[in-house]
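Engineer: Just a sequence and a predicted model for now, questions to come.
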Amino acid sequence: MKELGKISQLPVNRFTENGAYLGLSDGTEVLIPKRYLSGEEKEGDVLQVFVYTDSEDRPVAVTDRPHALVDQFAVLEVKEVTGIGAFLEWGLEKDLLLPLSEMKQKVKRGDKVLVMVCIDYKTNRLLAVSKYEDFILDDTSVFQAGQEVEALVFDRTDLGFKALINGFYEGLFYSNETFKPLAVGDKVKAFVKKVREDGKIDLQLAPVGRQKFEEGAETILKKLSENPFLPLNDKSDPSVIREALGMSKKQFKQCVGQLYKKKKIVLKEDGIYLA
């Protein structure tokens, strides 16, 4: 069944007391339960559904969309741990099983875990695999410094936060360079700081180089548009600047200098005023 684990457009073949049967590409049918129907459908209509297996391992179609489809990564929360593995919340009535044999490390209830949604071809069921290294792409030559990427934060280490880049590459935000709060499961816009000789990627939240100061300057101007005074100056504590603007003191000073030269702000002893 090629529709398993995917969003598909399937035609309504017939109706029963329990719902409707939709036609699959292999000529078989799958039931969409009555609770997922509006009551206005008719035979021949095409419905957008997700196909997986129910608690009795029967194929079923639903209109709900999970947090990840087959062959996709997601950070999912552990709902329950049993003798066969962990059950993860992924947006559907039936939780997704992370078998013990597919765990990278032990987990407990409430943990957030990076997993790949896979098909167990022996049982024809969807399952989760947390040994993510098996699916990560190694050729990072497609990246360059300054490139904008999408990052999914999936782990915290002594160095900082590990993140999945554009769905299939691994990168790292260093804690001492990250001035906005990050948490496992966050999806953020990020920028490649450096592609190291070993192929590993260093990330940062702010754009690289001059563009960074332009974006930081926009942050300051936005704050001043809400209140035309900021009680900050070059003597302000770095932690106060970071809490107010989400940037380092060095970036703050460079952005202020840029805005001052453009006559966008007025600097006084007590802080910054909108010009």
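Structural biologist: Yes, it's here.

Engineer: From now on I want contacts and neighbour counts done on CA atoms only, so please keep to that.
Structural biologist: Will do.

Engineer: Check which helices and strands the lengthiest helix in the chain is in contact with.
Structural biologist: Across the chain, the helix with the greatest residue count (assigned by DSSP state H) is helix 210-226. On a contact count with 3 or more CA pairs under 8 Å, 6 or more residues apart in numbering; DSSP states H and E, helix 210-226 meets helix 249-261, strand 271-274.

Engineer: Try it again at 6 Å.
Structural biologist: Under the contact criterion of 3 or more CA pairs under 6 Å, 6 or more residues apart in numbering; DSSP states H and E, helix 210-226 touches no helix or strand at all.

Engineer: Give the buried residues for that helix.
Structural biologist: For helix 210-226, the neighbour count (16 or more other CA atoms under 10 Å) marks 212, 213, 214, 216, 217, 219, 220, 221, 223, 224 as buried.

Engineer: Put this next to the first one:
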Amino acid sequence: MPFTERTYRIIKEMTYPVTFKIDKNGFIILSSKIRNLLSLDHDFKENDEVSGRIYSINKSIGAFIAIDNKYDSLLRLNELQGIHIEGELIEARVKEVKSDGKIELSLRKRAYLEIDNDSDKILDYLYENDGVAYISDKSSPEKIKKLFGISKSSFKKAIGRLYKNNDIKIYTNKIELIEGKNV
């Protein structure tokens, strides 16, 4: 693959979505420039489970993914957690299919399934920190994301469930495990 046809750094033994091209001398070469070759003509619908490889990462938009090496999709920046690289295989859920066929993905399960995971993260934190977390529904989205890796909206739903289940008390500047709930 000529340097001019690379859109990212190639790592040995990694799999990448690429295309074949013929260069000006008539030689067959590889290119990682595949966006214009991917289709938006598909049968995917909201909540379908899909897999594909990241073919481009834009630090202000997100990761572009080639589903089944055929269909273009986007995993927005706010959906990305951790470190991702081009060529990485992603298992995701179709979050939305736009009217023009563009697909947006999510790494999270549907909200009603994800709330259990979010509640468990908060309980785990409380168990590991003497039953107290100095964070509340008034805390900044950045602080919540940093501590639990979830959005403020997801955090509020999860602590709401924990409160309703009588697992925690909610104060203005902290949440606290109810006595007798410790492991």
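Structural biologist: Yep, that arrived. Note that this is a predicted model, so its numbers are computed, not measured.

Engineer: mean offset of the longest helix of the first structure relative to the second structure (after superposition)
Structural biologist: Once fitted to the second structure, helix 210-226 of the first structure is off its aligned match by 2.6 Å on average (mean CA distance after the TM-score superposition for the first structure).

Engineer: so where is the helix or strand just after that helix in the second structure?
Structural biologist: Using DSSP states H and E, the helix or strand that directly follows helix 210-226 of the first structure along the chain is strand 229-230. Alignment of strand 229-230 of the first structure against the second structure: residues 132-133, by TM-score structural alignment.

Engineer: And for the matching stretch, what's in contact with it?
Structural biologist: Residues outside stretch 132-133 of the second structure that contact it (CA atoms under 6 Å, 6 or more residues apart in numbering): 126, 174, 175, 176.

Engineer: And it, how far out from the chain middle?
Structural biologist: Chain-centre distance of stretch 132-133 of the second structure: 27 Å, with CA atoms, centre = their mean, to the nearest Å.

Engineer: Which residue, neighbours along the chain excluded, lies closest to residue 130 of the first structure?
Structural biologist: Once flanking residues are discounted, residue 130 of the first structure sits nearest to residue 115: 4.3 Å by CA to CA, 6 or more residues apart in numbering.

Engineer: Name the residues of the helix or strand containing that neighbour that are buried.
Structural biologist: Residue 115 of the first structure belongs to strand 112-120 when assigned by DSSP H and E. Going by neighbour count (16+ other CA under 10 Å), the buried part of strand 112-120 of the first structure is 112, 113, 114, 115, 116, 117, 118, 119.

Engineer: go on, stretch 153-169 of the second structure?
Structural biologist: Within stretch 153-169 of the second structure, the residues scored as buried using 16+ other CA under 10 Å are 154-163, 167-169.

Engineer: Quick one: map residue 255 of the first structure onto the second structure.
Structural biologist: Using TM-score structural alignment, residue 255 of the first structure pairs with residue 158 in the second structure.

Engineer: if I look at the closest residue in space to its match that isn't next to it in sequence, how far off is residue 148 of the second structure?
Structural biologist: The shortest distance from residue 158 of the second structure to any residue other than its chain neighbours is 4.8 Å, reached at residue 119 (CA to CA, 6+ apart). Residue 119 of the second structure sits 10 Å away from residue 148 of the second structure, going by CA to CA, to the nearest Å.

Engineer: do the same with residue 35 of the second structure
Structural biologist: Here residue 35 of the second structure is placed at a distance of 34 Å from residue 148 of the second structure (CA to CA).

Engineer: which one of these two has more residues nearby?
Structural biologist: residue 35 (17 against 14; other CA atoms under 10 Å).

Engineer: Alignment lookup: the residue nearest to residue 158 of the second structure to the first structure.
Structural biologist: Residue correspondence to the first structure (TM-score structural alignment): residue 119 of the second structure is matched to residue 217.
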